[in-house]
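[1] Give me the fold of what follows.
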Amino acid sequence: MAQQHGGAPNPAALGPEQVQLLLATSKEAKRFAYCPYSNYPVGAALLTSDGKIFSGCNIENACYPLGVCAERTAIQKAVSEGHTKFRAIAIICNSQETFAVPCGACRQVLREFGKHWEIFLAKADGTHIQKTLEDLLPFSFGPEDLKMV
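    Alright, predicted model coming up:
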């Protein structure tokens, strides 16, 4: 039997303390970024549906395609420990001008696990905006689309 991913929209929005904890955890994760080529450190903090937080940072490689983004690092850590239902993710970078946004590959990986979670995009000073995956990846393709085949 196939494992169900993601799920329905979470009816309870995150409280301010949870949002601040995610932002702080993503900022801490950013400290460990390995980015000698781009000098663009990114941190992410992923909240599972049962309240556990997994952090991740970007990890570059001299063979560029082998690098991995912070968002995917956090998701891979969570999935490797049996978590596939998520409520929110916070992403932060060092920019003061723009918010940290997931690349296209990360948006698709996030989509694998649902499209109704909260996404907090932050600047270096912690200023953030809240989006959903549907905002970032409209008309997306996900696991349920394969059931139509």
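
[2] contacts, neighbours, all on C-alpha from now
    OK.

[3] Could you measure from residue 92 over to residue 130?
    12 Å (CA to CA, to the nearest Å).

[4] So if I had to pick from those two, which one is more boxed in?
    The neighbour count for residue 92 versus residue 130, taken as other CA atoms under 10 Å, is higher for residue 92 (33 against 14).

[5] Need the residues touching each of residue 92 and residue 130.
    Contact with both residue 92 and residue 130 is made by residues residue 121, according to CA atoms under 8 Å, 6 or more residues apart in numbering.

[6] For the longest helix along the chain, list every residue counted as buried.
    Counting by DSSP state H, the longest helix found in the chain is helix 16-30. Using 16 or more other CA atoms under 10 Å as the test for burial, helix 16-30 gives 19, 22-30.

[7] structure for this one too, so we can compare:
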Amino acid sequence: MALREHGLPYDEDLVAEGLPREEGSGYVAMRKLLERHIPSAVFAANDKTAAEAIRAIKEQGLRVPEDIAVVGFDDGSLAPHTEPPLTTMRVFREKMGALAARRLLELIEEPDQPPVQIKLSTHLIVRGSCGAKRLTERR
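    Down below sits the predicted model:
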């Protein structure tokens, strides 16, 4: 949806999928991607996958962020401890949980309700893996 909203085509060659929840899937997916070409940036499904991608990138003799920028998703406890520290999208888990619980209660009371789409905001946490300087560092 985001690509379409910005008039960008979907390119299968720029996507590498690992097996969800399988140890090392980010590493394997990054290796597959690097076999096809060297991207300028990678956006991973979560921070663990991003950390595994960083390992694969470094094993190929490439540098993060100088050769490939990496961004994760979830801002878990791992993100500030990767090398370089991982730029990531922070999700608001408590709000997500509260909305999910509310929706579950609604469905218990009225099971025939149609599906709904709930969108939550995220927040970009800029660290070293993307190559961008934080606003405070730019001044």
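
[8] Next, the TM-score between them, please.
    Once the chains are laid over each other, their TM-score by TM-score structural alignment, normalised by the length of the second structure reads 0.29; 67 aligned residues with a CA RMSD of 4.3 Å.

[9] List of residues touching the longest helix of the first structure?
    So helix 16-30 of the first structure is contacted by 41-47, 53, 55-58, 89-93, 120, 122, 126 (CA under 8 Å, 6+ apart).

[10] same for the strand or helix carrying residue 54 of the first structure, what does it pack against?
    Element membership of residue 54 of the first structure [criterion: DSSP states H and E] is strand 53-57. Here strand 53-57 of the first structure touches helix 16-30, strand 42-48, helix 70-80, going by 3 or more CA pairs under 8 Å, 6 or more residues apart in numbering; DSSP states H and E.

[11] Mind naming the longest strand for the second structure?
    Using DSSP state E to define each element, the second structure has its longest strand at strand 69-74.

[12] elements contacting that one?
    strand 41-43, helix 47-59, strand 87-90.

[13] now the second one and strand 69-74, what's the angle there?
    What that stands for is helix 47-59 of the second structure. Counting by axes from the mean of the first three to the mean of the last three CA atoms, to 10 degrees, helix 47-59 of the second structure lies at 160 degrees to strand 69-74.

[14] List the buried residues of helix 47-59 of the second structure.
    Quick answer for helix 47-59 of the second structure (16+ other CA under 10 Å): 47-57.
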